[in-house]
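1. Only the shape, not the letters, is given here:
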């Protein structure tokens, strides 16, 4: 039961959420109760030797093979590669127990670049800054994407010819190919920039139809598909 007297099941139906999710938020006393907690890392067999590795590093021993031999003589039974990975942060000037960050996927980076800078999370903004330092080509691509986004926001295609020239002379084959493709269909692109109309709604309905066919493993007939598509459209209107 929520504070408003509504049952969890009714709240879940109204919000379009799972009942367990609604129950978790209803029971939360503070916002911290709603945040997924990261489990603390378990100490590994290398953990007792980290301080020794740090001291030896500060004294000038930077060879992973030698360090592995030294701690092996002290009782360490782990592999050499674990020692090599453990001292990797020291080579970057970081503490030895700093966990290695998973590199972002190309899809993540593309989403960050396509997102308006003011709406990016602090993590995304910082990750992009570091990527731009190591990859000037990506920084250039980001600037060009944001220029095109500005044209869409203002519905102004005036800067488009100059923007296409920048793509063609960017020395990035993918962008040069994109510029060529846009020039071949330039009137349609200008129309798409300057008018509020787009095919997004139609694409969404096509996606709904394909989803329903996949759910039915390709065996759904036209009458059943029609019924399910209409039901999906009703749900979209109720839960936009």
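-> Received, thanks. The model shown is predicted, which means the values in this text are computed figures rather than measured ones.

2. From here on, just use CA atoms for contacts and neighbour counts.
-> Fine.

3. can you map out the helices along the protein?
-> Along the chain, counting by DSSP state H, helices occupy 8-15, 19-27, 50-58, 64-73, 80-86, 88-91, 106-114, 122-134, 136-154, 160-168, 173-184, 186-194, 200-215, 222-238.

4. Could you report the separation of the residue positioned nearest the centre of the chain from residue 162?
-> The residue lying closest to the centre of the chain (C-alpha atoms, centre = their mean) is residue 108, at 3.2 Å. Taking C-alpha to C-alpha, to the nearest Å as the measure, residue 108 falls 28 Å from residue 162.

5. Likewise for residue 15?
-> Distance of residue 15 to residue 162, given as C-alpha to C-alpha: 47 Å.

6. about what we covered before: just send the helices of the chain back as a markdown table, with distance to residue 97 too.
-> Formatted as a markdown table, those follow (distance: least, C-alpha to C-alpha, whole Å):
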| stretch | distance to residue 97 |
| --- | --- |
| helix 8-15 | 43 |
| helix 19-27 | 34 |
| helix 50-58 | 8 |
| helix 64-73 | 16 |
| helix 80-86 | 7 |
| helix 88-91 | 8 |
| helix 106-114 | 26 |
| helix 122-134 | 20 |
| helix 136-154 | 30 |
| helix 160-168 | 43 |
| helix 173-184 | 40 |
| helix 186-194 | 50 |
| helix 200-215 | 46 |
| helix 222-238 | 48 |
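
7. for those, which one sits closest to residue 100?
-> helix 88-91 (7.8 Å; C-alpha to C-alpha).

8. and the comparison structure, right after this:
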């Protein structure tokens, strides 16, 4: 057990334990440096799971930039209602509304929040470019890891300033919409009465939003049938990253519709399948060709991934060629975490080391 994740600590341990021939590691720059300094003759092998996970992050950023194409996965047969164009109703395909969402411009935010967001984005991406990991960035900038990941996934700061990159402003009415549909179906069609009811249930918005949400109901004389929601970005990423033979028929149908709606996503899926074939077949000698193909394509997210691969190309090539992986180590990491949780996370390194050794 090492006391921390710094390069210096790993270097010191390796120098105190000479003879290490193969070091299988994740993509953290600190481990790469520590291995290089502490055991220069050892072969570094990038763990395949971590490489695949890095690729998934690049795929997620790309899919997030093409969210409108995800609507192709659902049936949009309902006619759009031109009267229902409020922010509260501008969900993907809800009640047939297809009016374009107007993004929130940075100047609509307070200067303080916008400035802080820009500074954080610049700092996080500068550290990422230097190979610093999410956890290290979190500790250095005193930010939650989830926050760091959100900033890391954004290709531009505008994605963070514009509705967190979702393309839609969350409505205060969202959580009350199922209740409103239920009450409308029960015969309560008075907006003032419904407003009083949801107000009593915790709604903090104004009556105007509620009235605009109910307008399509009143115009149609009945509750419009809600259209299926498009799949989430993460679900689409999961489909793209999955073996087609393991997908169910409905998931494959939706993915096919999305890829047909976007040539960029279709090309992205092709690159992912090629990488998976190379990785599963341990054909690391094909990595350079794969990276060149990505560089020649219009795939900013994958190009960023390739930049990281080139910085660590020897270790990645070894990971895609040799059978070694970090699976056993990850198992021990999970065991250590479990032991630490049993002590409510308050164990110092010396006590934790004893607990780990005595638990064997």
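-> Yes, it's here. Computed from a prediction, not measured in an experiment: that's the story for all the values here.

9. if I line the two up, what does residue 133 of the first structure land on in the second structure?
-> Alignment note (TM-score structural alignment): residue 133 of the first structure maps to residue 260 of the second structure.

10. Just the element for residue 23 of the second structure, please.
-> strand 22-25 (DSSP states H and E).

11. Packing partners of the helix or strand that comes right after that strand?
-> Sequence order places helix 29-38 as the next helix or strand after strand 22-25 of the second structure, per DSSP H and E. Counting contacts by 3 or more C-alpha pairs under 8 Å, 6 or more residues apart in numbering; DSSP states H and E, helix 29-38 of the second structure packs against helix 7-16, strand 22-25.

12. Give me the angle between helix 29-38 of the second structure and helix 300-311.
-> 10 degrees (axes from the mean of the first three to the mean of the last three C-alpha atoms, to 10 degrees).

13. Over in the first structure, find the residue span helix 29-38 of the second structure aligns onto.
-> Helix 29-38 of the second structure maps onto no residues of the first structure, going by TM-score structural alignment.

14. Counting neighbours, what do you get for residue 150 of the second structure?
-> The number of residues packed near residue 150 of the second structure is 13, by other C-alpha atoms under 10 Å.

15. Quick check: the aligned residue for it in the first structure?
-> Using TM-score structural alignment, residue 150 of the second structure lines up with nothing in the first structure.

16. Can you give me every residue that contacts residue 150 of the second structure?
-> With contact set as C-alpha atoms under 8 Å, 6 or more residues apart in numbering, residue 150 of the second structure has no partners.

17. picking up where we left off before, okay, the match of residue 133 of the first structure and residue 269 of the second structure: tell me how far apart.
-> 11 Å.

18. Please say which of those two ends up with more neighbours.
-> residue 269 (19 against 15).

19. How about residue 265 of the second structure, nearest residue that isn't a chain neighbour?
-> The shortest distance from residue 265 of the second structure to any non-neighbouring residue, by C-alpha to C-alpha, 6 or more residues apart in numbering, is to residue 259 (5.6 Å).

20. make that residue 266 of the second structure, sorry
-> residue 259 (4.7 Å).

21. my read: the one you found touches residue 253, true?
-> No: the pair residue 259 of the second structure and residue 253 fails to qualify as a contact (C-alpha atoms under 8 Å) at a distance of 10.1 Å.

22. Those two: which is more packed in?
-> residue 259 (20 against 13).

23. count of residues packed around residue 193 of the first structure?
-> 21.

24. Actually, residue 148 of the second structure.
-> 21.

25. Quick check: it is in a strand.
-> No: using DSSP: H, G, I helix; E, B strand; the rest coil, the assignment for residue 148 of the second structure is helix, not a strand.

26. wait, what's in contact with it?
-> With the criterion set at C-alpha under 8 Å, 6+ apart, residue 148 of the second structure makes contact with 124, 134, 137-138.

27. Name the residues that touch stretch 165-179 of the first structure?
-> So stretch 165-179 of the first structure is contacted by 137, 144, 164, 180 (C-alpha under 8 Å, 6+ apart).

28. where exactly do the helices run in the stretch 1-150 of the second structure?
-> 7-16, 29-38, 48-64, 111-129, 134-141, 145-153 (DSSP state H, counting those that start in this stretch).

29. Show me which positions of the fifth one end up buried.
-> Yep, that's helix 134-141 of the second structure we're talking about. 134-138 (16 or more other C-alpha atoms under 10 Å).

30. equivalent range in the first structure for it?
-> Helix 134-141 of the second structure covers no residues of the first structure once aligned (TM-score structural alignment).

31. Report the angle between that helix and helix 29-38.
-> 100 degrees.

32. and helix 134-141 of the second structure, what other elements does it pack with?
-> In this structure, helix 134-141 of the second structure packs against helix 111-129, helix 145-153, with contacts taken as 3+ C-alpha pairs under 8 Å, 6+ apart.

33. Many thanks, have a good one.
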